[in-house]
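[1] prediction below, plus the sequence it came from.
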Amino acid sequence: MNDSLGARGNPAALAALQSRAYRDMSPWSARDFADLLDHPTALLTAQPHAFCLGRIIVDEAEILALATDPAHQRQGLASGILLSFLQAAAGRGAVTVFLEVAATNVAALAFYRKHGFDQSGLRKGYYPQPDGSRTDALLMSRALTQGHGPNS
């Protein structure tokens, strides 16, 4: 973990990193991050230049945001931070993890598939686009148990 993101998170640093990483979507504000981090269900794994933020509710983990600074992409940071998140989620009792990703985000879809996520649902027209159109969200999930552990 680095000083700017830290174990508890620095909302302004998280918002700034997400703003650099999320080129096609509106990033969250520092207040959005602060509100989520204040909730007892929040789970943040962070290291220099990358973070994964989600929540654990009962036995399910949800990834809300995963970001790597563009200047540090393609170095394995996202994989490392995702695996840290999966391990921490399993340690807090989660047996499955899910997320949503824009159907047009080819790189993210390939990344999550590489890490054992499969499409489990579809939200038609979920993400608004700058031109007024809407993009579908794919729901993806994977087990954290039964041979699909966080190190798989």
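    Perfect, thanks for sending it.
[2] CA only for contacts and neighbour counts going forward, please
    Fine.
[3] strands along this structure, start to end?
    Along the chain, counting by DSSP state E, strands occupy 42-47, 50-57, 60-68, 96-102, 118-128, 134-143.
[4] how about TSV for those strands, with mean neighbour count added?
    Shown next, in TSV, are the strands of the chain (neighbours: other CA atoms under 10 Å):
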stretch	mean neighbour count
strand 42-47	24
strand 50-57	23
strand 60-68	21
strand 96-102	21
strand 118-128	15
strand 134-143	19
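[5] could the ones you listed go into TSV alongside distance to Ala89?
    TSV is the format used below for those (distance: least, CA to CA, whole Å):
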stretch	distance to Ala89
strand 42-47	8
strand 50-57	7
strand 60-68	6
strand 96-102	8
strand 118-128	18
strand 134-143	11
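[6] so which of those comes closest to Leu5?
    strand 42-47 (6.3 Å; CA to CA).
[7] give me the contacts around that closest one.
    Residues from elsewhere that reach strand 42-47 (CA atoms under 8 Å, 6 or more residues apart in numbering): 1-2, 5-9, 36-37, 51-56, 81, 84-85, 88-89.
[8] another one to put next to it:
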Amino acid sequence: MRLRDASSADAPALAAIHAQCFSMEVWDAAAIAALLATPGTFVLLDEDAGGFIMVRAAGGESEVLTLGVKPAARRRGIAKALVLSASERAVEAGAAVLFLEVNAANNAAIALYKGLGFGEVGRRKDYYLAPHGMREDALVLRASIPLMRV
């Protein structure tokens, strides 16, 4: 695994990864570049596997804006490594907690996050667009950081 900071020059590659990871509400390169330009936002990119995490840190808190690993590289611990590394970076930026939203139907992601010490603190009804025009809830999860590497 080779993690590095991504920049706006990486936006097209990040958008391509995002498109492979999410079937609905895919972020294009312009949206990713705009988010990268906001204060406190950083992206860690795994150049080997094609995965990345985008986080924004401000006011002592941080939030995972998106996390994606190409389907062919999943179930190898890449997402876990990205979350752990991002939590350390968020601490360096002054954050003490990390929030994220996850689709309530995404059992694999929920298991990952709960295994890292995240707990449910809320639910956003009909937050995600789902196939066939349906909507799905998001769970709001929170963890104190840095996360423990075990």
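    Okay, I see it. For clarity, every value in this text was computed on a predicted model and none was experimentally measured.
[9] would you pull the TM-score for this pair?
    Overall, the chain-to-chain superposition scores 0.89 on the TM-score scale (TM-score structural alignment, normalised by the length of the second structure); 145 aligned residues with a CA RMSD of 1.6 Å.
[10] average offset of the biggest helix by length in the second structure relative to the first structure?
    Secondary structure of the second structure per DSSP state H: the longest helix is helix 78-92. Aligned to the first structure and superposed, helix 78-92 of the second structure gives a mean residue distance of 0.7 Å (mean CA distance after the TM-score superposition for the first structure).
[11] give the buried residues for that helix.
    The neighbour-count check on helix 78-92 of the second structure (16 or more other CA atoms under 10 Å) flags 78-80, 82-91 as buried.
[12] want to try TSV for these, with distance to Ser62 of the second structure as columns?
    Below are the buried residues of helix 78-92 of the second structure laid out as TSV (distance: CA to CA, whole Å):
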residue	distance to Ser62 of the second structure
Ile78	20
Ala79	17
Lys80	17
Leu82	14
Val83	12
Leu84	13
Ser85	13
Ala86	10
Ser87	8
Glu88	11
Arg89	10
Ala90	6
Val91	9
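[13] what's the closest of the residues you listed to Ala111 of the second structure?
    Lys80 (10.8 Å).
[14] please name the nearest non-neighbouring residue to Leu36 of the first structure.
    Nearest in space to Leu36 of the first structure, with sequence neighbours left out and distances taken as CA to CA, 6 or more residues apart in numbering, is Ala42 at 6.4 Å.
[15] ok, the residue mapped onto that neighbour from the second structure to Ala33 of the second structure distance?
    Matched to the second structure by TM-score structural alignment, Ala42 of the first structure sits across from Thr41. Here the criterion is CA to CA, to the nearest Å. By it, Thr41 of the second structure lies 11 Å from Ala33 of the second structure.
[16] go on, Ala86 of the second structure?
    On the measure of CA to CA, Ala86 of the second structure and Ala33 of the second structure end up 18 Å apart.
[17] same deal with Ala130 of the second structure?
    25 Å.
[18] do the same with Glu92 of the second structure
    22 Å.
[19] now Ala104 of the second structure
    Here the criterion is CA to CA. By it, Ala104 of the second structure lies 28 Å from Ala33 of the second structure.
[20] neighbours of the aligned residue in the first structure for Met134 of the second structure, just the number please.
    When the first structure is aligned by TM-score structural alignment, Met134 of the second structure is paired with Ser133. Ser133 of the first structure sits with 9 neighbouring residues when counted by other CA atoms under 10 Å.
[21] now do Phe22 of the second structure
    Neighbours of Phe22 of the second structure (other CA under 10 Å): 12.
[22] next one: Pro130 of the first structure
    10.
[23] please report how far it lies from Ser19 of the first structure.
    Separation of Pro130 of the first structure from Ser19 of the first structure (CA to CA): 16 Å.
[24] so who does the nearest residue in space to Ser144 of the second structure that is not next to it in sequence touch?
    Closest residue in space to Ser144 of the second structure, ignoring its immediate chain neighbours: Val97 at 4.4 Å, by CA to CA, 6+ apart. Contact partners of Val97 of the second structure, counting by CA under 8 Å, 6+ apart, are Gly60, Glu61, Ser62, Arg142, Ala143, Ser144, Ile145, Pro146.
[25] same thing but at 7 Å, please
    Contact analysis of Val97 of the second structure by CA atoms under 7 Å, 6 or more residues apart in numbering lists Glu61, Ser62, Arg142, Ala143, Ser144, Ile145.
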